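Asks: Attaching a predicted model along with its sequence, questions to come.
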Amino acid sequence: MDDMRNLLEQIRQRLDDLNKAERKVAEIILQDPQQATGCSIAALAQAAGVSEPTVNRFCRTLNVSGYPALKLQLAQSLVGGAAYVSQAVEADDRPEAYVRKIFGSTIASLESTCKTLDPQLIDKAVDLLTQARQIHFFGLGASASVALDAQYKFFRFNLAVAAQSDVLMQRMLASVAHTGDLFVIISYTGRTRELVEVARLARGNGASVLGLTAADSPLARACTLSLNLPLREDTDIYMPMTSRIIQLAVLDVLAAGVTLRRGVDFRPHLRKIKESLAQTRYPADDDVAEE
């Protein structure tokens, strides 16, 4: 596959090398490559909050002759059915290529998210989690398994924790929410109508709502606090991959924050849970006879 067909991959790989203004252009393109192919240079510059000369400099950084050529190469990058599995994969990739690309894309997404997360917002999110009377983790679709993983993590902190992926149950729980309840709503796009309505309903009843979602999305605006996660894959088109891994990593960060906030006196409780599992496993150095 020639370089023209790999423009999107080039942009992802060079994100950290771009200056602040050029990075804004790159992120707008990566958020919606299809839309970028139909934008004028003025429209793209406005969407990124930069000048038109900055867009032209971005083109030259990628060794592209100009904006019309950039749009052409973007369109060529989107050709092929494999794009609907992952933006990083091309239709004629061999196993060694798509293994490297999927892992590379995931690593790049994690690094990008790490740099954009606001430590002050993380600290406020940990406040909400440690002060909550009970916590509900909500997710739909690919985010449902993330919500369930959060339940497994956070019950260890001696909190009343539950995960729900059924829209009707989510709505009923939000309708009977109280002050002291925390609803953690996980949504990559933040545009799922049912989850936005649940967030509004819960807050209307006095509960706090923490969102793990896209900045300035309807869900982010409906939450008490939102941890804004970058949109690096279009899940309207592509199968969710890196987005799910980012959500899991952010929940690990929050779990670590709660652990540290509880302090050393809480460690015996965590150790007791771990020790309860000892009898369910074969010792690591034992040979197990075949049956």
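Replies: Here it is on my side, so go on. Numbering: from 1, shown residues only.

Asks: contacts, neighbours, all on C-alpha from now
Replies: Will do.

Asks: Could you find the closest non-adjacent residue to Ser187?
Replies: Thr213 (5.1 Å; CA to CA, 6 or more residues apart in numbering).

Asks: ok, that neighbour to Asp93 distance?
Replies: 31 Å (CA to CA, to the nearest Å).

Asks: and if you look at Ala142?
Replies: 25 Å.

Asks: In terms of neighbours, single out the busier of those two.
Replies: Just comparing Ala142 and Asp93: by other CA atoms under 10 Å the higher neighbour count belongs to Ala142, 17 against 13.

Asks: Pull out the buried positions in stretch 173-190.
Replies: 173-175, 177-178, 181-190 (16 or more other CA atoms under 10 Å).

Asks: And stretch 136-151, by the same measure?
Replies: 136-140, 142-151.

Asks: Out of those, flag the one nearest to Tyr282.
Replies: Nearest to Tyr282, judged by CA to CA, of the buried residues of stretch 136-151 is Asp149 at 24.2 Å.

Asks: putting a second one here so we can go through both:
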Amino acid sequence: MNSADDLKAVGPRIRMMMPQLTPLEARVVDTVFGLRDFSEDTALKDLAAEAGVSEAMVVKITKKLGFSGYRDFRYAVSHYNRLPTAEMHQELSAEDSSREIVQKVFRTSIQALEETLAILDLDGFDRAAELLARAGHRDFYGVGGSAQIARDVAHKFLRIGIRVNVHDDSHMMLMSGSLLGPEDVAVGFSHSGNTTAVIDAILLARKSGARTIAITNYGGSALAQIADIVLCSTAQGSPLMGENAAARIAQLNILDALFVAVAQRNYPAAEKNLEKTMSAVTSKRKDKLP
């Protein structure tokens, strides 16, 4: 692991595994990232003592996270921590000035974009674009903030003549899923990947024969495990912002790129429909004041 993108992916891949760790295992990982002087020289016994666990436990955790052992984990994390994008993340504080708030929020979003780009499954991205371009029906499921992301991309698709149904009610999702078939696509939006209403609808859509896509922040989540294609964002959380704020920016960018890829597959039709939809709303604009 030595390319820039490989190193950028270290933090995101560990964060995506966190929900699958026990509280004790997660505490050990938090200890690692909380050590400002963690480096290739950090001894296994010193980390184990700092975390209050055995050396064997530390090694077990590193393997659970997908590394060959402690040395592999130590090399990857220490190099990741030295990346400019990793250093961007700074915790927000109630005492921050307006300048500090703006800088920290922007840097958190930039980090989320850089790291999401590093882990994005491009083969899955291409397959998702192909499915959405050819689908008979496209039904999107999400609740809360995830529903707003679904509505944003549905709006973009409508501009090029591609119709999408967005459902944020659990009953409507299930009814939708039951009516889909092999030519259709269901997309589930859930930051955690554990939203039961979305999971139930995606399961039913899949049972009905539809292809399924998950948009989530956790590749090992319940939603990701049942979807045909998974497009993951990644973002570091903070006490004041949480994870959702920066992850939303990353997901919107994934979906903007997906919109362009779908439009590209039938560019003449997309261009023609964009002209129509833009013309239709021109009368509602007031570009010049009287």
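Replies: Yep, that arrived. Keep in mind it's a predicted model, so treat the numbers as computed, not measured.

Asks: before we move on, the earlier item: for Ser175 of the first structure, see how far away the residue nearest to Ser187 of the first structure is.
Replies: Applying CA to CA to Thr213 of the first structure and Ser175 of the first structure gives a distance of 22 Å.

Asks: now Ala256 of the first structure
Replies: From Ala256 of the first structure to Ser175 of the first structure the distance is 30 Å (CA to CA).

Asks: where along the stretch 151-290 of the second structure do the strands fall?
Replies: 165-167, 185-190, 211-216, 229-232 (DSSP state E, counting those that start in this stretch).

Asks: what number of residues lie near the aligned partner of Thr130 of the first structure in the second structure?
Replies: With TM-score structural alignment defining the correspondence, Thr130 of the first structure maps onto Ala133 in the second structure. The local packing of Ala133 of the second structure (other CA under 10 Å) involves 19 other residues.

Asks: Which secondary structure element is home to Ala133 of the second structure?
Replies: helix 122-134 (DSSP states H and E).

Asks: which residues touch that helix?
Replies: Here helix 122-134 of the second structure makes contact (CA atoms under 8 Å, 6 or more residues apart in numbering) with 138, 183, 185, 211, 213, 229-231, 258-259, 261-263, 265.

Asks: most surrounded residue in the residues you listed?
Replies: Most surrounded of the contacts of helix 122-134 of the second structure: other CA under 10 Å gives Val185, at 29 neighbours.

Asks: That one: what's it in contact with?
Replies: Val185 of the second structure touches 131-132, 135-139, 210-213, counting by CA under 8 Å, 6+ apart.

Asks: make it 6 Å
Replies: Residues in contact with Val185 of the second structure (CA atoms under 6 Å, 6 or more residues apart in numbering) are 138, 210-212.

Asks: The first structure: which residue goes with that one?
Replies: That one, Val185 of the second structure, aligns with Leu182 by TM-score structural alignment.

Asks: Quick check: Asp228 of the second structure touching Thr212?
Replies: Yes - if you go by CA atoms under 6 Å, Asp228 of the second structure and Thr212 touch, sitting 5.2 Å apart.

Asks: Looking at these two, which is more packed in?
Replies: Using other CA under 10 Å, the more surrounded residue of Asp228 of the second structure and Thr212 is Thr212, with 25 against 15.

Asks: And that one, how far from Ala128 of the second structure?
Replies: From Thr212 of the second structure to Ala128 of the second structure the distance is 9 Å (CA to CA).

Asks: rewinding a little: out of the contacts of Val185 of the second structure, who's nearest Ser279 of the second structure?
Replies: Arg138 (24.8 Å).

Asks: what's near enough to touch the closest one?
Replies: 164, 185-186.

Asks: Tabulate these (a markdown table), appending distance to Leu92 of the second structure.
Replies: As requested, those are exported to a markdown table (distance: CA to CA, whole Å):
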| residue | distance to Leu92 of the second structure |
| --- | --- |
| Val164 | 37 |
| Val185 | 39 |
| Ala186 | 37 |
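
Asks: of the residues you listed, closest to Arg13 of the second structure?
Replies: Ala186 (25.6 Å).

Asks: give me the number of residues near Gly242 of the second structure?
Replies: 12.

Asks: Excluding chain neighbours, what is closest to it?
Replies: Gln236 (7.9 Å).

Asks: The first structure: which residue goes with that neighbour?
Replies: Using TM-score structural alignment, Gln236 of the second structure pairs with Arg232 in the first structure.

Asks: Check Thr212 of the second structure too.
Replies: Using TM-score structural alignment, Thr212 of the second structure sits opposite Val209 in the first structure.

Asks: And Ser55 of the second structure, how close does it get to Ser98 of the second structure?
Replies: One thing to correct before we go on: residue 55 of the second structure is Glu, not Ser. Taken as CA to CA, the span from Glu55 of the second structure to Ser98 of the second structure is 44 Å.
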